[in-house]
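S.K.: sequence and predicted structure below; questions after.
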Amino acid sequence: MKTAELFEHKTVFSLEVFPPKPDTDESVIYDTLDELSDISPDFISVTYGAGGGHSGCKTIQIASDIKERYGVESVAHLPCIDLTKEQAAEILDSLQAHGIENVLALRGDRREDTAAEGDFRHASDLITFIKERYDFNVLAACYPEIHPESTSAVDDLKWLRHKVDCGADHLITQLFLDNKYFLDFHEKARIAGIDIPIEAGIMPVTNKRQIERMVKLCGVQLPKKFVRVLERYEHNDTALRDAGIAYAIDQITELIAEGVDGIHLYTMNYPYVAKKIFAAVESLISVNSCTAAL
């Protein structure tokens, strides 16, 4: 099933997982999926390789197993910055052969030490390539606090609209910790004529190093409320984990009340955290979905 169709009558709840690193037991990801499947998410997305690696073989296999073994729709991430058109076609052919219908088209992170060697400069180039040759449902990323390389919010929305015009069917946001950024972004995106589903990406913060890395990579703003939580519990791992879960639940509760299209939870492969959050918001999602179906 194509994920864009899921939003017609419900508030979507989806998850993201990543493949195991090369030096870890591959069975671990299936232990994770065994637990996450209990949630019955609308779909699960799988990042490309491990830690930004260049091999998508594990991504393809895991995405296929999510669909075939667990009966959950899957999405395969595909960063294009170092891919030739031939390599992209090979991966897309393999995804198609495995019955995967949904691809998250990404540029991928630039590496400071080497120049990109692929045929695609932007995610929009990959989206165009896919839509010209295949029948995939194409997801794309968006940034409530604007992409770190954008010159302004207006410029960022212009390029996002370009992604949609190239054929993106469904958007997922980068993480954010202050809902006002998402709500403002969502309103401006609709004014700009971006009318496809926009799913809010939520990452429960469970340790200090994690958030420091995200701030560096994505330019995420830390609201005062969150900073107080971090300062109070940073030396107690269990307390910080539970506080991060509570913070994410508060975010999701407000977003559902505001009528968000869907919630995409970055699980970091921690089923405990994902299940706690889902248990707290499941009834809210159900009520919202029933209302949308009327």
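M.R.: The structure has been received and is ready for your questions. Numbers count the residues shown, from 1 in each chain.
S.K.: from now on I want contacts and neighbour counts done on CA atoms only, so please keep to that.
M.R.: Noted.
S.K.: tell me how many other residues surround A257.
M.R.: Neighbour count of A257, defined by other C-alpha atoms under 10 Å: 11.
S.K.: longest helix anywhere in this protein?
M.R.: Counting by DSSP state H, the longest helix found in the chain is helix 271-293.
S.K.: how about that one: buried residues?
M.R.: For helix 271-293, burial by neighbour count (16 or more other C-alpha atoms under 10 Å) applies to P271, V273, A274, K275, I277, F278, A280, V281, L284, I285, N288, S289.
S.K.: one more: stretch 149-164?
M.R.: Going by neighbour count (16+ other C-alpha under 10 Å), the buried part of stretch 149-164 is D156, L157, L160, R161, K163, V164.
S.K.: export the residues you listed as JSON lines, with columns for distance to K180 and secondary structure.
M.R.: Converted to JSON lines, the buried residues of stretch 149-164 look like this (distance: C-alpha to C-alpha, whole Å; DSSP: H, G, I helix; E, B strand; the rest coil):
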{"residue": "D156", "distance to K180": "17", "secondary structure": "helix"}
{"residue": "L157", "distance to K180": "17", "secondary structure": "helix"}
{"residue": "L160", "distance to K180": "19", "secondary structure": "helix"}
{"residue": "R161", "distance to K180": "21", "secondary structure": "helix"}
{"residue": "K163", "distance to K180": "24", "secondary structure": "helix"}
{"residue": "V164", "distance to K180": "23", "secondary structure": "helix"}
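S.K.: here's the one I want to compare it with:
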Amino acid sequence: MKTAELFEQKTVFSLEVFPPKPDADESVIYQTLEELSDIQPDFISVTYGAGGGKNGCKTIQIASDIQNRYGVESVAHLPCIDLKREQAAEILDSMQENGIENILALRGDRTDANAPKGDFEHASDLIKFIKENYDFNIIAACYPEVHPESTGAVDDLKWLRYKVDCGADHLISQLFLDNRYFCDFREKACIAGINAPIEAGIMPVTNKRQIERMVKLCGVELPKKFVRVLEKYEHNETALRDAGIAYAIDQITELIAEGVDGIHLYTMNNSYIAHKIFDAVQTLISVNSCIRRA
């Protein structure tokens, strides 16, 4: 099933996992998926090749198994920063052969040592290529606090609109910790004529190092309320985990009340955290879905 169809009658709740590194025990991810399938998410997305792009074949296998073994719709990530058109076609053919219908088309992280080496300079180039040659449902990323390389919010929305015009059917946001950014972004996206469903990407923060790395990478602002949580519990792993779960639940509760199209939970392969959050918000999601259908 194509994920864009899910938003017509419900508030979507989805999860993200990542494949094991090349030298890791592959059984661990399947144990995680077994536990996550109890949530019955609307779909599970699989990042592309943890530990390097050469590990991308695991993404395809895991995404296929999510559908065939666990009966949950899947989304396969595909970054294009190093891909030639022929390589992209080979990967897309493999995804198609494995019954995958949904792709999250990404540029991939650019660093000084990792400038684009392939035929796709931007995610929009990959989106256009997929749309012209395949029948996949295409998902794209969006940035409530503006893409780190953008010159500003207006420019960022212009290029996001372009991604949708190229064929993106559904959007998932980068993580954010202040809901005001997301709500303001969603309103401006609507004004800009971006009519694709927008899922809010939520990452439960469970350790200080994790969030510091993400802030540096994505330019996410830390609200004062969140900073106080970090400072108070940073030396107590269990307390910080529980505080991070509580913060994510508060975020999701407010977003659902605001009529968000969906929640995409970055699980970091931690089924305990995912279950705690879903258990706390599943009634709200169900009620909101009923209102959407009415």
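M.R.: That came through fine. From a predicted model like this one, the values you see are computed outputs, not experimental measurements.
S.K.: care to give me the TM-score?
M.R.: Both chains were compared after superposition, and using TM-score structural alignment, normalised by the length of the first structure their TM-score is 0.99; 294 aligned residues with a C-alpha RMSD of 0.7 Å.
S.K.: how far off centre is the longest helix of the first structure?
M.R.: Computed by C-alpha atoms, centre = their mean, to the nearest Å, the chain-centroid distance of helix 271-293 of the first structure equals 17 Å.
S.K.: can you tell me what sits against it?
M.R.: 9-13, 32, 35-36, 39, 204, 245-246, 248-249, 252-253, 256, 259, 265, 267 (C-alpha atoms under 8 Å, 6 or more residues apart in numbering).
S.K.: stretch 41-61 of the second structure too?
M.R.: Outside of stretch 41-61 of the second structure, the residues within contact range by C-alpha under 8 Å, 6+ apart are 3, 6, 12-22, 62-63, 66, 72-79, 94-95, 98.
S.K.: got the contact list for Y143 of the second structure?
M.R.: S173, Q174.
S.K.: any idea how far whichever residue in the first structure pairs up with it is from Q174 of the first structure?
M.R.: In the first structure, the residue matched to Y143 of the second structure (TM-score structural alignment) is Y143. Computed with C-alpha to C-alpha, to the nearest Å, the distance linking Y143 of the first structure and Q174 of the first structure is 5 Å.
S.K.: likewise for N269 of the first structure?
M.R.: N269 of the first structure is 17 Å from Q174 of the first structure, by C-alpha to C-alpha.
S.K.: again, but for V281 of the first structure
M.R.: V281 of the first structure sits 21 Å away from Q174 of the first structure, going by C-alpha to C-alpha.
S.K.: from the contacts of stretch 41-61 of the second structure, which land in helices?
M.R.: Short answer: these in helices (DSSP H) are I62, A63, I66, S94, M95.
S.K.: quick check on the residues you listed: which are buried?
M.R.: Buried members of these, counted by 16+ other C-alpha under 10 Å: I62, A63, I66, M95.
S.K.: over to the residue lying closest to the last one once chain neighbours are set aside. Which of the three states is it?
M.R.: In space, and not counting its chain neighbours, M95 of the second structure is closest to I60: 6.1 Å by C-alpha to C-alpha, 6 or more residues apart in numbering. The three-state label given to I60 of the second structure by DSSP: H, G, I helix; E, B strand; the rest coil is helix.
S.K.: I60 of the second structure -> the first structure?
M.R.: The equivalent of I60 of the second structure in the first structure is I60 (alignment by TM-score structural alignment).
S.K.: which residues touch E231 of the second structure?
M.R.: E231 of the second structure neighbours (C-alpha under 8 Å, 6+ apart): none.
S.K.: average distance between the helix or strand harbouring it and the first structure?
M.R.: Using DSSP states H and E, E231 of the second structure sits within helix 224-233. Following superposition, helix 224-233 of the second structure is found to deviate from the first structure by 0.3 Å on average (mean C-alpha distance after the TM-score superposition for the first structure).
S.K.: give me the residues contacting the next helix or strand along the chain from that helix.
M.R.: Counting by DSSP H and E, the next helix or strand C-terminal to helix 224-233 of the second structure is helix 237-257. Here helix 237-257 of the second structure makes contact (C-alpha under 8 Å, 6+ apart) with 177-179, 202-207, 226, 229-230, 233-234, 263, 273, 276-277, 280-281, 284-285, 288.
S.K.: now the angle between helix 271-293 and helix 237-257 of the second structure, please.
M.R.: Counting by axes from the mean of the first three to the mean of the last three C-alpha atoms, to 10 degrees, helix 237-257 of the second structure lies at 10 degrees to helix 271-293.
S.K.: Provide the aligned range in the first structure for helix 237-257 of the second structure.
M.R.: Going by TM-score structural alignment: helix 237-257 of the second structure matches residues 237-257.
S.K.: quick check: buried residues in that stretch?
M.R.: 239-249, 251-252, 255-256.
S.K.: does S37 of the second structure fall in a helix, a strand, or a coil region?
M.R.: Three-state call for S37 of the second structure (three-state DSSP): helix.
S.K.: excluding its backbone neighbours, what's nearest it?
M.R.: Spatial nearest neighbour of S37 of the second structure, excluding adjacent residues (C-alpha to C-alpha, 6+ apart): Y70 at 6.5 Å.
S.K.: residues contacting that neighbour?
M.R.: By C-alpha under 8 Å, 6+ apart, the residues touching Y70 of the second structure are L33, E34, S37.
S.K.: repeat that for D169 of the first structure.
M.R.: Contacts for D169 of the first structure (C-alpha under 8 Å, 6+ apart) come out as A4, N137, V138, L139, A140, I196, P197.
S.K.: so how many other residues sit close to L33 of the second structure?
M.R.: Neighbour number of L33 of the second structure under other C-alpha under 10 Å is 22.
S.K.: please pull up the equivalent of it in the first structure.
M.R.: Checking TM-score structural alignment: L33 of the second structure goes with L33.
S.K.: its match belongs to a strand, doesn't it?
M.R.: No. Using three-state DSSP, the assignment for L33 of the first structure is helix, not a strand.
S.K.: how much space between it and H264 of the first structure?
M.R.: 16 Å.
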